[in-house]
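Undergrad: For reference, the sequence and a predicted model appear below.
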Amino acid sequence: MKRLSIKARVTIWYTLLVALIAFLAALVLFLSARRMMHNYYLETLTGTAQLALDDIRMEDGELEIDRDLDELPSVRVALFTTSGELIYGRVRFDLPFVEGEMRTATERSGGEWYVLDTRMEFDGAEEIWLRCYISADAAANLGALSMELAALILPMLVVLAGVGGYFIARRAFRPVTRITRTAESIIDGADLQKRIALEGARDELYRLAKVFDDMLDRLERSFERERRFTSDASHELRTPVAAILAQTDFALSELATPEDRMEALRDIRLRAGQMSTLINRLLALTRMDAGQTRVELERIDLCDLAEVVAAQIEDGAAERGMTVALSLDGPVWARCDQTMLTQALLNLAENAVKYGREDGHVRVVAFARDGEARLAVEDDGPGISPEAMPHIFERFYQGDRSRQAGGAGLGLSLVRLIARLHGGRVEVESTLGQGSRFTIALPLEGGETENVGGG
């Protein structure tokens, strides 16, 4: 069985609610009118009984009536002895006498009457009963008319409520329809540039459309990064693979001398190392993005870590005539994964050596400031242009000096991701022609060793 749409269910519930309210309103009006008619008849009968009592008296054992009681408006009057014998008026129905209580009685001919009995006592004479009665046809007619009106009006209200509810639901769900159509068009055409761009009142549906548009923005950026990532990775891998194939073909040719073959092997070894570094960094980034990297947090002194990294880059710096300096303001305690943080700081230090000025200086710094433990690497190289600054952490982004040095553009992305896994951040300061400073800022101090992240 096909499930009703939300629009149809809202329309049905709205119609049922209006029908229920209309029915209850009609019932209240009917009961109120009935109560009003009851009070009206009671007041009329009571007033007539009082008039009759004023006109009836007993003199010398004889009952005297000052006026013709049949002339009283709309109300009929009859007098009876206590034994039920008629004294005045006419008998329309057999009904025992009950004082002060208005009752209904049915005439022999079928007419309905409201009846009120009043006991009359006289000095030295037998008491008599005054019976006042009035036709209940008006009340019956009112009830019948009310039922007829209800039978006529209620179905009309239900129909109007259904039609009105449908148009209200249709208008209210118009943004939902727009969202659905936009999503379907994206699925059909794979066009992530489409947006709902809902205008009007900033209600719940507006916020839903806004969230949907924001999600599409993120999806578009994600797909664009994925596309660019795949393209850049293919490009970065294609170059060393092509070089390896070319060197292999040359080494296997008859023209290659033993020295040529050794040179080709060295070049192949270099290219393979570059590919290995690229693949390892890609794998590390992918695992970190997926939350599959286990972060072993332990309390370490960042000054020790800075000394280790400075020692590892000394040989590479010496080849370019660069000096490596340490600036330690410690101890500087932080809770971090020593292996991962060493890799991040080493990436920054190797970049400083690779892109810095020959015969220049590299400084590795560890210090604490504003409740944060900080590791910094400074160089006096050419610096980073303002145009390149917003993009340096993007994967595979390469500035001019990165291309010249053969970088793949993954190191800084890895550094920033490692810092974020530790609840920290990476700061950059750079001036063209004067050098750059990269700082990893982490929470200062901590407790015992613990595991964070996926397995």
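TA: Now that the structure is in, tell me what you want to look at. Numbers count the residues shown, from 1 in each chain.
Undergrad: C-alpha only now, for contacts and for neighbours.
TA: Will do.
Undergrad: got the contact list for stretch 380-398?
TA: With contacts defined as C-alpha atoms under 8 Å, 6 or more residues apart in numbering, stretch 380-398 is touched by 229, 232-233, 352, 355-357, 360-362, 399, 407-410, 412-413, 416, 430-436.
Undergrad: if you set the cut-off to 7 Å instead, what comes out?
TA: With contact meaning C-alpha atoms under 7 Å, 6 or more residues apart in numbering, stretch 380-398 is reached by 232, 355-357, 360-361, 399, 408-410, 412-413, 430-436.
Undergrad: Sitting in strands, which of these do you find?
TA: 361, 430, 431, 435, 436 (DSSP state E).
Undergrad: Just the helices from the chain, written as ranges.
TA: Along the chain, counting by DSSP state H, helices occupy 6-55, 137-172, 174-189, 204-252, 258-289, 302-312, 314-319, 338-355, 400-405, 411-421.
Undergrad: I'd like to know which of the contacts of stretch 380-398 are buried.
TA: Neighbour counting with 16 or more other C-alpha atoms under 10 Å marks 232, 355-357, 360-361, 399, 408-410, 412-413, 430, 435-436 as buried within those.
Undergrad: out of the residues you listed, who's nearest residue 57?
TA: residue 413 (116.3 Å; C-alpha to C-alpha).
Undergrad: Apart from its neighbours in sequence, what residue is nearest the closest one?
TA: In this structure, residue 413 finds its nearest non-sequential neighbour in residue 393, 4.9 Å apart by C-alpha to C-alpha, 6 or more residues apart in numbering.
Undergrad: any idea how far the one you found lies from residue 355?
TA: Residue 393 sits 16 Å away from residue 355, going by C-alpha to C-alpha, to the nearest Å.
Undergrad: next, the one to line up against it:
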Amino acid sequence: MSDWTLWLILAGVIFICLCVCVGMWMYTRSRFIRFSDNILNSIRLIENGETLLENVNEDSLEGKINAELAKLCKAYHHAENTSVSQKKEVQQIVSDISHQLKTPIANIVMYNDMVLGRKLERDEEEKYLLIMRAQVEKLHILVQDLVKMSRMESAMIVLEQGPENLYQCLAQAVAGITAAAERKGLHMEIECPEESLVWVDKKWTVEAIGNVLDNAVKYTGQGGHIYIRVNPLEMFTRVDIEDDGIGIEEKHYSDIFKRFWREAKVHENEGVGIGLYLTREILTRQGGYVKVESIPGEGSCFSLYLPSEKAGTL
């Protein structure tokens, strides 16, 4: 074989190698450009707030990166939605508080102007002063409830559960509404074993029970009845608080536990619509819950399920 033949063969091999290298370089370059474009497109989708679909071929590098970007996209959307939801909730709370404060403040200003701007008889002046005092007391109660609500929602309150005597909790809650019940001539009956134990935070459980009793007193007519019955169950102790008051429509069973919600027919009664909301929050955070059954015009029964001592030792 001549030297020219060898050179031609060598040149051919070199040419083929160069062609293969150029082809591989072009193929790799095109794959890299496509890979980069796909990643950039995924990032643009995240920036525009669009949903990013996960790559089905997760074995490839592109698929793995795209899968991680998809997780990042979900986390981003979740954080964004949470932020929007929280802003709306804060706006709603501010609006609700403003609405609750507006009426008593307006009344105080109006009657104050009447007392200062007119020459009134002593009896009439005292009447207006008593009205202003009632509005101030309403503001005081509202502020107290708002503070409790704020502390509960911001997790500033730590419930310290332990074995507590339910009879003593009920006695303390009843003591808080006795004067109001006597003014309306209400008859109250309590059935509770003195040795009954529950696994709760005593202070806040008394608050929860007291809120339900306070509503029972408010919405029960003169000479009505309030019954408190305790039924020990396997993992809970049920406290039924029953009255023969105005009752609640079934469609509002869930509404009454919402913050600031009140039925139109009770707007003339005192209250701001926080008590039952707090009751549900307190029971839920202790592992309990609350249910209601009612017949409009005949009365309501609130059932408070408190964790039993047995549940607390598990």
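TA: All right, it came through fine. Just so we're clear, the structure is a prediction, and the values are computed from it rather than from any experiment.
Undergrad: Could you say which one of the helices of structure 1 comes nearest to residue 77 of structure 1?
TA: Nearest to residue 77 of structure 1, of all these, is helix 6-55, at 8.2 Å by C-alpha to C-alpha.
Undergrad: which secondary structure elements does that closest one contact?
TA: In terms of contacts (3 or more C-alpha pairs under 7 Å, 6 or more residues apart in numbering; DSSP states H and E), helix 6-55 of structure 1 is packed against strand 125-135, helix 137-172.
Undergrad: May I see the buried residues of the last one?
TA: Taking 16+ other C-alpha under 10 Å as the neighbour-count basis, helix 137-172 of structure 1 is seen to contain the buried residues 139, 142-143, 146, 150, 154, 157-158, 161-162, 165-166, 168-170.
Undergrad: Just give me the neighbour total for the alignment partner in structure 2 of residue 334 of structure 1.
TA: Counting by TM-score structural alignment, residue 334 of structure 1 corresponds to residue 198 in structure 2. When counting by other C-alpha atoms under 10 Å, one arrives at 26 neighbours for residue 198 of structure 2.
Undergrad: contacting residues for residue 198 of structure 2?
TA: 163, 164, 165, 166, 237, 306, 307, 308, 309.
Undergrad: I figured the fifth one hits residue 311, correct?
TA: Spelled out, it's residue 237 of structure 2. No - here residue 237 of structure 2 does not reach residue 311: they are 10.1 Å apart, not a contact under C-alpha atoms under 7 Å.
Undergrad: Tell me which of those two has more neighbours.
TA: Per other C-alpha under 10 Å, whichever of residue 237 of structure 2 and residue 311 has more neighbours is residue 237, with 23 against 14.
Undergrad: For the more buried one, give me its contacts.
TA: Residue 237 of structure 2 touches 198, 231, 305, 306, 307, 308, counting by C-alpha under 7 Å, 6+ apart.
Undergrad: Please report how far the first one lies from residue 171 of structure 2.
TA: So that's residue 198 of structure 2. Residue 198 of structure 2 is 14 Å from residue 171 of structure 2, by C-alpha to C-alpha.
Undergrad: now swap in residue 139 of structure 2 and tell me
TA: From residue 139 of structure 2 to residue 171 of structure 2 the distance is 28 Å (C-alpha to C-alpha).
Undergrad: And residue 17 of structure 2, by the same measure?
TA: In terms of C-alpha to C-alpha, residue 17 of structure 2 sits 96 Å off from residue 171 of structure 2.
Undergrad: likewise residue 272 of structure 2?
TA: Residue 272 of structure 2 is 25 Å from residue 171 of structure 2, by C-alpha to C-alpha.
Undergrad: Compare stretch 38-45 of structure 2 with structure 1 and give me the mean distance after superposition.
TA: Compared with structure 1 after the fit, stretch 38-45 of structure 2 shows a mean deviation of 4.1 Å (mean C-alpha distance after the TM-score superposition for structure 1).
Undergrad: Please give the centre-to-centre distance between that stretch and its chain.
TA: Centre-to-centre, stretch 38-45 of structure 2 and its host chain are 37 Å apart (C-alpha atoms, centre = their mean, to the nearest Å).
Undergrad: got a list of contacts for it?
TA: So stretch 38-45 of structure 2 is contacted by 51, 52 (C-alpha under 7 Å, 6+ apart).
Undergrad: In it, which residues are buried?
TA: By 16+ other C-alpha under 10 Å, the buried positions in stretch 38-45 of structure 2 come out as 39, 42, 43.
Undergrad: What of stretch 325-334 of structure 1?
TA: 325, 326, 328, 332, 333, 334.
Undergrad: what sits against residue 51 of structure 2?
TA: Contacts of residue 51 of structure 2 by C-alpha under 7 Å, 6+ apart are residue 45.
Undergrad: Next one: it from residue 65 of structure 2, what distance?
TA: Counting by C-alpha to C-alpha, the gap from residue 51 of structure 2 to residue 65 of structure 2 is 16 Å.
Undergrad: what do you get for residue 135 of structure 2?
TA: 63 Å.
Undergrad: follow-up on the earlier one: any idea which of the buried residues of stretch 38-45 of structure 2 is closest to residue 81 of structure 2?
TA: The closest of the buried residues of stretch 38-45 of structure 2, once distances to residue 81 of structure 2 are taken by C-alpha to C-alpha, is residue 43, at 18.7 Å.
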